[in-house]
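# Need a 3D model of the sequence below.
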Amino acid sequence: MDRMPSRLRRHLAALRALLVLTVITGVIYPLVATGVAQALLNDRADGSLIEKDGEIVGSALIGQSFTDAGGGPIRKYFQSRPSAAGDGYDPTATAASNLGPEDVIDTPDRTSLLTQVCARSKAVGELEGVSGARPYCTPDGVGAVLKVFPDRAVSVNQACPAAPFVPEYQGLKVECAEPGRDYAAGRTVPVRGGAGRPAVPADAVTASGSGLDPHISIAYAELQAPRVARERGLARDRVEAMIEEHTTGRALGFMGEPVVSVLALNLALDRG
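Predicted structure coming up:
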């Protein structure tokens, strides 16, 4: 070894360090971490899986949709918030939509965030029997946005022959949008309208940052309670009591807002 070239000695030392660190960080540490997790965290270490009749039906950490084959809501179940993860609640495609508050104009190949929110609010309102109106939305569920030119204004999210949500804007006649026409030169003007505080909560019309949030707000759960009670033939106060039973408080007592686990609540309803 003493006669071994210094360059070779350095390579052998590096190789030994690589092997030792590989064993420590790639074998020993994962085994210890897994063992401690299994011993102390029990079911949470395996993904917080939830079973029904001996079958795994989901995870307490990942939301899921309660819809029929056509994508419509199953009326006897509480509905989750929207999801931008893949086709919805896909753990392999967890993500937000990355659309922001300035995304207000629809294009032929993509619906704007504003119109998505407006359409969801309208649909939830119809499902729950309340007004789906909200600021910056038209009555037909698209973004209330004008492109204003010197001689006219165009409701760019309402394709002809739709009737514009307002007949005129600051003395200019408002027209519907002609499909395929370029209105980029106009000034973009979102119109707030006369809608007050929306009856449909924000989490009913927006996806979470991960797209996998398994919870909804208490407000959204309470909005759905009359429908679920009616569909299941239950007293409304019984359903509301079950909402309270499946509500989680603020983290550490002060972080975030109380939330309701949709899957746990729906399974409790199925158990009666």
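
# all contacts plus neighbour counts: C-alpha atoms, from now on.
OK.

# Next one: the residue nearest the centre of the chain from residue 266, what distance?
Residue closest to the average C-alpha location in the chain (CA atoms, centre = their mean): residue 207, at 2.1 Å. Distance, residue 207 to residue 266, by CA to CA, to the nearest Å: 20 Å.

# the helices in the stretch 151-272 of the chain, which residues?
218-232, 236-245, 262-271 (DSSP state H, counting those that start in this stretch).

# one more to put side by side:
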Amino acid sequence: MNLFSRMPSWVGHHVAAIRVVIVLTLVLGLAYPLAMTALAQVPGLHDNAQGRRTLIGQSFLDKKGNPIPSYFQTRPSNAGSGYDASASAAGNLGPESTVDVLPVKGQPDSGKQSLLTQVCARSKAVGELEHVDGSRPYCTADGVGAVLGVFRDGGTTGRATRVVSLDQACPAKPFLAAYEGVTVECAKPGTDYGEAVVTPVRGSAPAHPKVPADAVTASGSGLDPQISPAYAELQTPRIARERGISEAAVRDLVEQHTSGRGLGVLGEPAVNVVELNAALDHIHPVPAKGA
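Below you'll find the predicted structure:
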């Protein structure tokens, strides 16, 4: 008879628990970290694993909230007022978020933009900044969702009896004059259009907009410092013009701050805007006014 067989059962249970703690400590506290450290030395992962000086994005806006023309702009951020590390968050709006809550006069905080209108407004603003076509499918020319509320005599079916442009507050001119033979009205804030059939209208915008998707949608964390190479390319002419350098020089810096896919297959290439702007200031500072 061995020693453990003569021990009370509660002692045996404690000994077994101690053994489990020791094994888990060795595996999870020693073996696993060492294995992850070794894996992090694989080419393609090494730089990120060692940590980076710049961890999160930041806005490059003036005091009025307008883009500073001499800097590459980041993607939108839902983290607090923008890139707030203490308020990392997504917008939590999905593809069905197409109808705005229009603000009532005198109560500006009573309104809420749909995801569609946010995307439309951002695309219009980026198009104006970069001097390109900022139009997108299902967006009006004035940068809101092209969404109609269609009242029908059969409820959800039948003849249209009234049509409202749900995201265009009066006295705005509706993006369509008529729909199914019915004159389109602007929307009156505070009015309940719940009985209308929500009908997005695609419009004539190109299937592949000039403004990339990451320029009009926020990341899940709201803190990412990267943009797509396509968005960087869109901004390149402006940066070259504002800093008095060639577009080739700007593209060279963009390439230097573009990371490839992890292990060659994971994710997409991305440009670190914060590091890129820092490099621009160091190598190609903005010319002094009058110089």
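
# Reformat the helices of the stretch 151-272 of structure 1 as TSV; add distance to residue 142 of structure 1.
As requested, these are arranged in TSV below (distance: least, CA to CA, whole Å):
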stretch	distance to residue 142 of structure 1
helix 218-232	22
helix 236-245	32
helix 262-271	28
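
# closest one to residue 170 of structure 1 among these?
helix 218-232 (37.4 Å; CA to CA).

# what does the closest one contact?
75-79, 128, 200-201, 203-204, 235-236, 239-240, 243, 247, 258-260 (CA atoms under 8 Å, 6 or more residues apart in numbering).

# With structure 2 overlaid, how far apart is it on average?
With mean CA distance after the TM-score superposition for structure 1, helix 218-232 of structure 1 departs from structure 2 by a mean of 1.3 Å once superposed.

# Mean deviation, stretch 11-19 of structure 1 versus structure 2?
Mean for stretch 11-19 of structure 1 is 4.1 Å (mean CA distance after the TM-score superposition for structure 1).

# tell me how far that stretch is from the chain's mean position?
48 Å (CA atoms, centre = their mean, to the nearest Å).

# just to revisit the earlier point, to which residue of structure 2 is the residue nearest to the centre of structure 1 aligned?
Here residue 207 of structure 1 is matched to residue 218 in structure 2, going by TM-score structural alignment.

# Once you drop chain neighbours, what's closest to that match?
Excluding the flanking residues, the one nearest residue 218 of structure 2 by CA to CA, 6 or more residues apart in numbering is residue 76, at 4.7 Å.

# aligned partner of the one you found in structure 1?
By TM-score structural alignment, residue 76 of structure 2 lines up with residue 82.

# and that match, how many neighbours?
22 (other CA atoms under 10 Å).

# so who does the match of residue 207 of structure 1 touch?
Neighbours of residue 218 of structure 2 in contact, by CA under 8 Å, 6+ apart: 75, 76, 77, 78, 90, 91.

# The first one is in contact with residue 227, isn't it?
Which is residue 75 of structure 2. Yes: if you go by CA atoms under 8 Å, residue 75 of structure 2 and residue 227 touch, sitting 6.5 Å apart.

# Common neighbours of these two, please.
Counting by CA under 8 Å, 6+ apart, the shared contacts of residue 75 of structure 2 and residue 227 are 214, 215.
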